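> sequence? don't have it. structure:
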């Protein structure tokens, strides 16, 4: 499926260690309450990772080899070659014992033991044994898992609700998941029943009642019944967030509403989705953010990478150093490494 949001270099390295794909920087997972402070925000000082609070004050002195964001009040952290989970105080809630770790969702997180993935509870006990080639975090009571190069879905008890049979899948969203079959992409419900037959050349997840699908050479949008709402006229299309979706026409991105109307926002070289009223956009290889409310850029483009806003802050990088800005574009934490 199409993705053009920037991937932070350091997080891409972590993804290499966590090849389940469960640490995905292109989306913030559970975004939480917009603007509400998270338990902490990972920062790096002298190559060690710790956490700051929303005001930019050191909350946990850097001591980890890597630290991810907080989900369900736990953050994946790396010590040496092993991964565990830290709480807001920085104390290890789950000792560093895994070869990979994904984010917590619905009380469980995918973890890697040797070459296989399973799921751990917040108390550190294994809920689902590590038997899968890859695994992603739970969404709507289902987790995507891969066996023998085929994807299916399990329930929180580890039962195979949908047997591995697909080349690729999206997570469940609004009761539906996109799955790739030999004939093309279609949508299934949480029991595995085909809900929208398609087939489509490509397909994205549902958001705000619509999903981007590729029909022939172009992308459009369908609703949850499979009806085409916006005709396929775009070269690329992303999910709707705050009644706005990024679409590409030629080499430039714009934003449209669910009625297909263009927002009064400048066309850009690269674009991300709106989170907490802001979206990352790139002008000439440098990134900044635009506001959904008025389309204004919050500061001149200067970032090498820009991640989605979450908990009132966005993580950005300049020359490989990691910092945070607030919704006004001001640094809460100046970039460090």
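Sure thing, it's come through. Computed from a predicted model, the values in this text were never measured in an experiment. Residues are numbered from 1 along each chain as shown.

> Please count neighbours and contacts with C-alpha atoms only from this point.
Noted.

> Tell me which residues touch residue 268, please.
For residue 268, the contact set (C-alpha atoms under 8 Å, 6 or more residues apart in numbering) comprises 252, 253, 254, 281, 282, 283.

> Residue 151 now?
144, 145, 163, 164, 165, 166, 167, 168, 169.

> I'd like the next helix or strand past the helix or strand harbouring it.
If you go by DSSP states H and E, residue 151 is part of strand 150-154. Next along the chain after strand 150-154, taking DSSP H and E as the criterion, comes strand 160-166.

> Which neighbouring elements make contact with the helix or strand following that next one?
Once the chain leaves strand 160-166, the next helix or strand it forms, by DSSP H and E, is strand 177-181. Applying 3 or more C-alpha pairs under 8 Å, 6 or more residues apart in numbering; DSSP states H and E, one finds that strand 177-181 makes contact with strand 160-166, strand 184-188.

> Using JSON lines, lay out the ones you listed together with distance to residue 329.
JSON lines is the format used below for the helices and strands packed on strand 177-181 (distance: least, C-alpha to C-alpha, whole Å):
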{"stretch": "strand 160-166", "distance to residue 329": "42"}
{"stretch": "strand 184-188", "distance to residue 329": "39"}
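
> out of those, deepest packed?
strand 184-188 (a mean of 22; mean count of other C-alpha atoms under 10 Å).

> if we can go back for a sec, what about the strand holding residue 151, distance to the chain center?
19 Å (C-alpha atoms, centre = their mean, to the nearest Å).

> okay, pairing it with this:
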């Protein structure tokens, strides 16, 4: 009886959480030069009036930019602009990674020539005193003050990183890549301690306790959080593991395939291109059309689209007849193709 009540309670909670969130996506209407936001059904939530838009954070705030005033703004899902303590600020957009938005309720902003962190109320929770600042993850971020790298928490408390460095990157699962003065990469923990010595040419981020690392003979393998090889360096290219599928895309010579955490290969031969797994599915291609296959290499969404993006929060952007819409994991249209461009679905609080 207790188990039954627990199960019913869990279902009710799950239903409540699902109802407490809505899906929202950046869209560019056909013939428009500007961006806005739409719901999963394709109906516009925020008019296409911004030169640049960025994904909403889970807390319900997004960054927008207009060239008219050359200023970034934060808006909510009703298009209301957040009043900020600092009226003039810039955000950091990392090439290839975009902007994460608010992480741990904070986002790095540049005020003048210095960086600090603004909270979701528009206040400077951490003063702009740094020469560089990374995104928060798990309550910690790496910053640079002068020539010194530091780790800070969400209250701005600083811990010096003892090892001299050229660069320190974002934290992931409590560890951050660090590039030493000899240009070798290792990892530090949130106390600023070097826990994996700098010995690699380059490294990735930890996912499920595993990160790729590249040796100086140009081979990629995978290490655990102690720096021990769990898959010996043997690949020419290696991507990060997908948290759900437990698979990573690798390449040896001209052959692409996947490996699990034990190094067991999965070779998908019925495709002409290989994408990273995202939410259990990977993008593939036959001829000029794209679709998705599962962790067994079986097509679950047959190649039928002109282009696709990875799955995010249960939906993937797909292009047909020159227009973009959204499909679910069965390949069914949830948003009919109607936009010139589209980004990924995020979930925000109602």
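Sure thing, it's come through. Because the structure is a prediction, the values reported are computed rather than measured.

> before we move on, the earlier item: can you list the contacts of residue 151 of structure 1 in JSON lines and add distance to residue 66 of structure 1?
Shown next, in JSON lines, are these (distance: C-alpha to C-alpha, whole Å):
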{"residue": "144", "distance to residue 66 of structure 1": "25"}
{"residue": "145", "distance to residue 66 of structure 1": "25"}
{"residue": "163", "distance to residue 66 of structure 1": "34"}
{"residue": "164", "distance to residue 66 of structure 1": "32"}
{"residue": "165", "distance to residue 66 of structure 1": "34"}
{"residue": "166", "distance to residue 66 of structure 1": "33"}
{"residue": "167", "distance to residue 66 of structure 1": "31"}
{"residue": "168", "distance to residue 66 of structure 1": "29"}
{"residue": "169", "distance to residue 66 of structure 1": "28"}
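
> secondary structure class for the counterpart of residue 258 of structure 1 in structure 2?
The alignment partner of residue 258 of structure 1 in structure 2, by TM-score structural alignment, is residue 261. Here residue 261 of structure 2 is recorded as coil under DSSP: H, G, I helix; E, B strand; the rest coil.

> what ranges do the strands span in the stretch 1-150 of structure 2?
Using DSSP state E, counting those that start in this stretch, the strands of the stretch 1-150 of structure 2 run over 21-29, 35-39, 44-50, 52-53, 61-66, 71-76, 90-91, 106-111, 114-119, 124-130, 132-133, 140-145, 148-153.

> looking at this, residue 281 of structure 1 is in a strand?
Yes. In this structure, residue 281 of structure 1 lies within a strand as judged by three-state DSSP.

> circling back to that earlier point, among the strands of the stretch 1-150 of structure 2, which is nearest residue 268 of structure 2?
strand 21-29 (31.0 Å; C-alpha to C-alpha).

> helices and strands around that closest one, which ones?
Strand 21-29 of structure 2 packs on strand 35-39, strand 44-50, strand 333-342, strand 346-349, going by 3+ C-alpha pairs under 8 Å, 6+ apart.

> Highest mean neighbour count out of those strands?
strand 35-39 (a mean of 23).

> That one maps to which residues in structure 1?
Aligning strand 35-39 of structure 2 against structure 1 (TM-score structural alignment) gives residues 49-53.

> The strand holding residue 151 of structure 1 vs structure 2, average distance?
Compared with structure 2 after fitting, strand 150-154 of structure 1 deviates on average by 4.3 Å (mean C-alpha distance after the TM-score superposition for structure 1).

> and that strand, which residues are buried?
For strand 150-154 of structure 1, burial by neighbour count (16 or more other C-alpha atoms under 10 Å) applies to 150, 151, 152, 153, 154.

> out of the helices and strands packed on strand 177-181 of structure 1, which comes closest to residue 130 of structure 1?
strand 160-166 (14.0 Å).

> got the contact list for that closest one?
Contact with strand 160-166 of structure 1 is made by 145-147, 150-155, 179-181, 191-192, as judged by C-alpha under 8 Å, 6+ apart.

> Now do that strand against strand 177-181, angle only.
Put simply, strand 160-166 of structure 1 runs at 40 degrees to strand 177-181, going by axes from the mean of the first three to the mean of the last three C-alpha atoms, to 10 degrees.

> so how far is strand 160-166 of structure 1 from its chain's centroid?
23 Å.

> same question, stretch 89-101 of structure 1
21 Å.

> ends of it, how far apart?
One end of stretch 89-101 of structure 1 to the other measures 19 Å (C-alpha to C-alpha, to the nearest Å).

> Just send the strands of the stretch 1-150 of structure 2 back as JSON lines, with distance to residue 337 of structure 2 too.
As requested, the strands of the stretch 1-150 of structure 2 are exported to JSON lines (distance: least, C-alpha to C-alpha, whole Å):
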{"stretch": "strand 21-29", "distance to residue 337 of structure 2": "11"}
{"stretch": "strand 35-39", "distance to residue 337 of structure 2": "13"}
{"stretch": "strand 44-50", "distance to residue 337 of structure 2": "14"}
{"stretch": "strand 52-53", "distance to residue 337 of structure 2": "20"}
{"stretch": "strand 61-66", "distance to residue 337 of structure 2": "24"}
{"stretch": "strand 71-76", "distance to residue 337 of structure 2": "26"}
{"stretch": "strand 90-91", "distance to residue 337 of structure 2": "32"}
{"stretch": "strand 106-111", "distance to residue 337 of structure 2": "33"}
{"stretch": "strand 114-119", "distance to residue 337 of structure 2": "36"}
{"stretch": "strand 124-130", "distance to residue 337 of structure 2": "41"}
{"stretch": "strand 132-133", "distance to residue 337 of structure 2": "39"}
{"stretch": "strand 140-145", "distance to residue 337 of structure 2": "39"}
{"stretch": "strand 148-153", "distance to residue 337 of structure 2": "43"}
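
> Go through these and name the closest to residue 340 of structure 2.
Here strand 21-29 is closest among the strands of the stretch 1-150 of structure 2 (C-alpha to C-alpha), at 5.4 Å.

> Check which residues of the closest one are buried.
22, 23, 24, 25, 26, 27, 28, 29.

> ok, of the buried residues of strand 150-154 of structure 1, which one's closest to residue 87 of structure 1?
Using C-alpha to C-alpha, those come closest to residue 87 of structure 1 at residue 154, 27.0 Å.
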